[in-house]
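**Q** sequence first, predicted model second:
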Amino acid sequence: MEFAYVHENVAAIRLSIEAACAKAGRDPADVRVIAVTKTAPPDIVLNTGCCLRQGCG
């Protein structure tokens, strides 16, 4: 299964966090992203978690 969109979404989330933190004067490293799903298949969940931990995107 192709996971490029997961990496793109994580990158977009990180950019949004960085912009919000810059505006608020906060360090983006202080923000924790938690992935939550009700219907995604396990392979997507595992890939997303891996992407978040490794900082890809």
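**A** Ah, there it is.

**Q** please make it C-alpha for all contacts and neighbour counts, starting now.
**A** OK.

**Q** got the buried residues for the helix or strand harbouring residue 8?
**A** Using DSSP states H and E, the secondary-structure element containing residue 8 is helix 4-24. Residues of helix 4-24 classed as buried under the neighbour-count rule (16 or more other CA atoms under 10 Å) are 6-7, 10-11, 14, 17-18, 21.

**Q** tabulate those residues in CSV, adding columns for distance to residue 47.
**A** Conversion of these to CSV gives the following (distance: CA to CA, whole Å):
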residue, distance to residue 47
6, 8
7, 9
10, 11
11, 14
14, 16
17, 20
18, 22
21, 26
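
**Q** what about versus this one:
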Amino acid sequence: MNYVVKAFMDKTDGKVYFAGDCYDGERTEELIGLGYVQDDKPKKKTRVKKTTE
């Protein structure tokens, strides 16, 4: 499940989502990019290896 950060109305179904609601629609990636929805699975952080010369 993805959580709504800012309230918005979904243009595909016309439903209004408020902050704190769960969103599992078809536009998830687009809304995450716009900042309306927070991804429930954070991306893995990679470490940068320090090299000495």
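**A** Looks like it came in fine. In this text the structure is predicted, and so the values were computed from the model without any measurement.

**Q** now what about the TM-score between them?
**A** Remark: TM-score between the superposed chains equals 0.25 [TM-score structural alignment, normalised by the length of structure 2]; 23 aligned residues with a CA RMSD of 3.3 Å.

**Q** picking that back up, buried set for the very next helix or strand once past the helix holding residue 8 of structure 1?
**A** Read in the C-terminal direction, the helix or strand following helix 4-24 of structure 1 is helix 42-54, with elements assigned using DSSP H and E. Within helix 42-54 of structure 1, the residues scored as buried using 16+ other CA under 10 Å are 45, 48-49, 51-52.

**Q** what helices and strands are in contact with helix 42-54 of structure 1?
**A** helix 4-24 (3 or more CA pairs under 8 Å, 6 or more residues apart in numbering; DSSP states H and E).

**Q** angle of the helix it packs on against helix 42-54?
**A** Regarding helix 4-24 of structure 1 and helix 42-54, their directions subtend 40 degrees when assessed with axes from the mean of the first three to the mean of the last three CA atoms, to 10 degrees.

**Q** what helices and strands are in contact with helix 4-24 of structure 1?
**A** helix 42-54.

**Q** if we use 6 Å, what do you get?
**A** Counting contacts by 3 or more CA pairs under 6 Å, 6 or more residues apart in numbering; DSSP states H and E, there are no secondary-structure elements packed against helix 4-24 of structure 1.
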